[in-house]
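Novice: sequence unknown, structure follows:
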């Protein structure tokens, strides 16, 4: 995923499978460091869970925070936060692609796109998030 360009790329074994435009946290610049900072993490993580009953239209969990994220936040006397997901729009409310960077640190796509991603991506899949 490329934060500055606002797109998510799903790579297959031999080629790019799909590319999706994305929305990010309400403070999109920089790596997520603390709970409530509104940033989307940067770095290497894995898809570690999925939630078909999410408050959003499907959601796929990202393994943030990792050990380094936790250590940094604790050294500052803060919580690193968590519950970072790729998800569709809220059950009620805004279209995630009509309002840019509205999440609390998650990665937003349209409802139709999260349905495709949810079907293609398995738990344990690596995800690299670049600035």
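Specialist: Right, received. Where do you want to start? What you see is a predicted model; the values in this text were computed from it and never measured.
Novice: going by C-alpha atoms from here, please, whenever you check contacts or count neighbours.
Specialist: Fine.
Novice: where do the helices sit along this protein?
Specialist: For the chain, the helices defined by DSSP state H cover 67-75, 111-120.
Novice: try this one next to it:
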């Protein structure tokens, strides 16, 4: 009898797990905390340790999502190829609808101080830091964990929402 109950409980947990994963990673996963009346955000905050992106209007969070970072996210980006996501104050400087990832919003990294520091250290500061969706060809799923080369990744549905809400010039703060 105990074995029967244990198997039943495990089956219920497995089915519940599938529904939770489908809700998070499925093709129709909702874009959380979206305020439909918002046409444009005025700031983006990325909290690396919380793996969270928050978009605000007049200080109020109107859109918040989980993110993936560079494959070695701890600390500030000092040079190319280390898998770190830079920290500091940036601006959305470009939009790329033809990205290798489902849409992308480019940050103005490296900044002049990043270039000067890297030159003094004799290294390349890297570049092409974007907020982007999933790799093209993976439209039905969201890769788990930190997997980018230093960018900030979200699901494709979430990226489409950001694409609509984020104009060039939007300030972006990336905190540890």
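Specialist: Yep, that arrived. If you're wondering where the values come from, they're calculated on a predicted model, not measured in any experiment.
Novice: superposed, what's their TM-score?
Specialist: Once the chains are laid over each other, their TM-score by TM-score structural alignment, normalised by the length of structure 1 reads 0.95; 131 aligned residues with a C-alpha RMSD of 1.4 Å.
Novice: report the longest strand in structure 1, please.
Specialist: Among the segments of structure 1 that qualify as a strand by DSSP state E, the longest is strand 43-51.
Novice: so how far is residue 78 of structure 1 from the residue nearest the centre of structure 1?
Specialist: Nearest to the mean C-alpha position of structure 1, by C-alpha atoms, centre = their mean, lies residue 107 at 3.5 Å. Shown here: residue 107 of structure 1 relative to residue 78 of structure 1, a distance of 23 Å by C-alpha to C-alpha, to the nearest Å.
Novice: so which bit of structure 2 is the longest strand of structure 1 matched to?
Specialist: Counting by TM-score structural alignment, strand 43-51 of structure 1 pairs with residues 88-96 of structure 2.
Novice: repeat for stretch 105-112 of structure 1
Specialist: Stretch 105-112 of structure 1 lines up with residues 150-157 of structure 2 when matched by TM-score structural alignment.
Novice: ok, now which ones touch residue 26 of structure 1?
Specialist: By C-alpha atoms under 8 Å, 6 or more residues apart in numbering, the contact set of residue 26 of structure 1 is 38-39, 101-105.
Novice: residue in structure 2 paired with it?
Specialist: Residue correspondence, TM-score structural alignment: residue 26 of structure 1 in this structure matches residue 71 in structure 2.
Novice: now the end-to-end length of the match of stretch 105-112 of structure 1.
Specialist: The separation between the terminal residues of stretch 150-157 of structure 2, taken as C-alpha to C-alpha, is 21 Å.
Novice: ok, and what's touching that stretch?
Specialist: For stretch 150-157 of structure 2, with C-alpha under 8 Å, 6+ apart as the criterion, the contacting residues are 25, 28-31, 65-71, 73, 77, 82-86, 102, 129-134, 139, 141-142.
Novice: next, the contact list for residue 104 of structure 2, please.
Specialist: When the contact criterion is C-alpha under 8 Å, 6+ apart, the partners of residue 104 of structure 2 are 95-97, 130-133, 159, 163.
Novice: aligned against structure 2, show me the partner of residue 80 of structure 1.
Specialist: When the two structures are superposed using TM-score structural alignment, residue 80 of structure 1 falls opposite residue 125 in structure 2.
Novice: from residue 119 of structure 2, how far out is its match?
Specialist: Counting by C-alpha to C-alpha, the gap from residue 125 of structure 2 to residue 119 of structure 2 is 8 Å.
Novice: more neighbours: the two, which one.
Specialist: It is residue 125, of residue 125 of structure 2 and residue 119, that has more neighbours when counted by other C-alpha atoms under 10 Å, with 20 against 12.
Novice: closest one of the contacts of residue 104 of structure 2 to residue 49 of structure 2?
Specialist: Each of those was checked against residue 49 of structure 2 using C-alpha to C-alpha; the closest is residue 131, at 16.5 Å.
Novice: give me the neighbour count for that closest one.
Specialist: With neighbours defined by other C-alpha under 10 Å, the count for residue 131 of structure 2 comes to 25.
Novice: please, where are all the strands along structure 2?
Specialist: Here structure 2 has its strands, by DSSP E, at 43-47, 52-57, 60-66, 88-96, 104-107, 130-132, 152-153, 171-175.
Novice: and those: which comes nearest residue 10 of structure 2?
Specialist: Put simply, out of the strands of structure 2 the one that sits nearest residue 10 of structure 2 is strand 60-66, at 28.1 Å, with distance taken as C-alpha to C-alpha.
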